[in-house]
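1. Kindly generate the corresponding structure for this input.
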Amino acid sequence: MIEVCASANLRTVSGSLTQLYNHLLKPTGLKITQYYMLGNIYTSPDISISRLGEMMLLDQTTVTRNLNILNDSGYVHIKRAEQDSRTKVVTITNLGYEKLNDATPIWLHVQEQIEGAIGKAQYMDLLDKLGALQRVIDDVKRSST
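-> Just a heads-up that it's a prediction; the model follows:
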């Protein structure tokens, strides 16, 4: 029964993939969550911390912990929003941008390995299916509240 459980199967693959990325990114000092976070901050300058968590589907504790690591490393700058002093926003620093660029070839290598192993069309189909699954999850969550 458990072998057909969507959650168990996705957790297993997700955990393995996270371990692979973290292992390969180790020389950069970043974990995959931090790499992904830097990428989102780069593409959305002055993003609020809460919006970043929503985009990444991460709880506030995980967002704060990783942002503190990135901030302490000088990769991001956290400040109060100009329009609302109750809101904190985050921007990537030049050092953070350099770190993102250092890690991107490693990330691309993993992406290419995955695409190469299952084929570009099947990879794109996988992404479509994962998106469809996320929409189902969102619908179920909305209908149960």
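2. okay, CA-based contacts and neighbour counts for the rest of this
-> Will do.
3. Grab the most central residue of the protein for me.
-> Nearest to the geometric centre of the chain sits Tyr36, at 3.8 Å (Cα atoms, centre = their mean).
4. in the particular helix or strand that has that residue in it, what counts as buried?
-> Following DSSP states H and E, the helix or strand that holds Tyr36 is helix 32-43. For helix 32-43, burial by neighbour count (16 or more other Cα atoms under 10 Å) applies to Ile32, Thr33, Gln34, Tyr35, Met37, Leu38, Gly39, Asn40, Ile41, Tyr42.
5. Between all of these, which two are separated the most?
-> Comparing every pair within the buried residues of helix 32-43 by Cα to Cα identifies Ile32 and Tyr42 as the most remote, at 15.1 Å.
6. can you give me the helices in the protein?
-> 6-25, 32-43, 49-56, 60-72, 94-118, 120-143 (DSSP state H).
7. Mean neighbour count, those helices: which tops it?
-> Greatest average neighbour count among the helices of the chain goes to helix 32-43 (a mean of 19), per mean count of other Cα atoms under 10 Å.
8. Now do it: which elements does it pack against?
-> Judged by 3 or more Cα pairs under 8 Å, 6 or more residues apart in numbering; DSSP states H and E, helix 32-43 is in contact with helix 6-25, helix 49-56, helix 60-72, strand 88-92, helix 94-118.
9. Recalculate using a threshold of 7 Å.
-> Helix 32-43 is packed against helix 6-25, strand 88-92, with contacts defined by 3 or more Cα pairs under 7 Å, 6 or more residues apart in numbering; DSSP states H and E.
10. for comparison, sequence B:
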Amino acid sequence: MSEKKLGFLIGNLFYAYTSYMNSYLKEMDLTLSQTRILLVLALNGGISIYELSKATNIGKSSITKSVKILEKKGFLTKEIDSQDNRKKYIKITPKGLEVQKLAVRMNDEIENKINEEFGENEINELKEKLEQLIGIIKVP
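-> Now for the predicted structure:
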């Protein structure tokens, strides 16, 4: 069998992680990218669509669509800036925080499984290499 290409393995890892998370998030009627939005909001408070798009690496049109969906579900709110009516800030609601915490626990389960298989040094080395790969591949 021929050696698998690095890009193929990275793609498979991404697919496996996404599939695992989405299988659990489906019960909450959420997707992985929606939980990324909630995580960023939980960490940053109220931010604009533009800032949210940059922080999540999700395109502005996709963010706008997801924000509408999450707002309908009661996971976040849009608030108008008191100084400038043209500016809107997206904020997570208490309901959104609860769901976001569940998603973090699911992610922690995956990390625990990985930690059981690899030692601390191997995990740290893997994290460093992944950060390097992101830096190499990232679109300017």
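11. Among the helices and strands packed on helix 32-43 of structure 1, which comes closest to Lys141 of structure 1?
-> For Lys141 of structure 1, the closest of the helices and strands packed on helix 32-43 of structure 1 is helix 6-25, at 15.0 Å, according to Cα to Cα.
12. With Tyr36 of structure 1 as the reference, measure out to Leu130 of structure 1.
-> Applying Cα to Cα, to the nearest Å, the value for Leu130 of structure 1 to Tyr36 of structure 1 is 18 Å.
13. next one: Val4 of structure 1
-> 29 Å.
14. Reformat the helices of structure 1 as a markdown table; add distance to Arg86 of structure 1.
-> Converted to a markdown table, those look like this (distance: least, Cα to Cα, whole Å):
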| stretch | distance to Arg86 of structure 1 |
| --- | --- |
| helix 6-25 | 33 |
| helix 32-43 | 19 |
| helix 49-56 | 11 |
| helix 60-72 | 16 |
| helix 94-118 | 25 |
| helix 120-143 | 28 |
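15. Mind checking those helices for the one nearest to Ala81 of structure 1?
-> Closest among the helices of structure 1, using Cα to Cα: helix 49-56, at 10.4 Å.
16. What's the average distance for the closest one when superposed on structure 2?
-> Helix 49-56 of structure 1: mean distance to aligned residues in structure 2 after superposition is 1.1 Å, counting by mean Cα distance after the TM-score superposition for structure 1.
17. Run through the neighbouring helices and strands of that helix.
-> So helix 49-56 of structure 1, by 3+ Cα pairs under 7 Å, 6+ apart, packs with strand 88-92.
18. just to revisit the earlier point, which one of the helices of structure 1 lies closest to Lys88 of structure 1?
-> helix 49-56 (6.1 Å).
19. and the closest one with strand 88-92, angle?
-> Angle, helix 49-56 of structure 1 to strand 88-92, by axes from the mean of the first three to the mean of the last three Cα atoms, to 10 degrees: 60 degrees.
20. which residues are contacting helix 49-56 of structure 1?
-> Asp59, Gln60, Val63, Lys88, Val89, Val90 (Cα atoms under 7 Å, 6 or more residues apart in numbering).
21. The second one -> structure 2?
-> This means Gln60 of structure 1. Alignment note (TM-score structural alignment): Gln60 of structure 1 maps to Lys60 of structure 2.
22. In contact with its match, which residues are there?
-> Contacts of Lys60 of structure 2 (Cα under 7 Å, 6+ apart): Tyr50, Ser53.
23. before we move on, what about the one 10 residues further on?
-> Contact criterion Cα under 7 Å, 6+ apart gives Leu76 as the residues in contact with Leu70 of structure 2.
24. now it: how far from Gly119 of structure 2?
-> For Leu70 of structure 2, the distance to Gly119 of structure 2 - Cα to Cα - is 38 Å.
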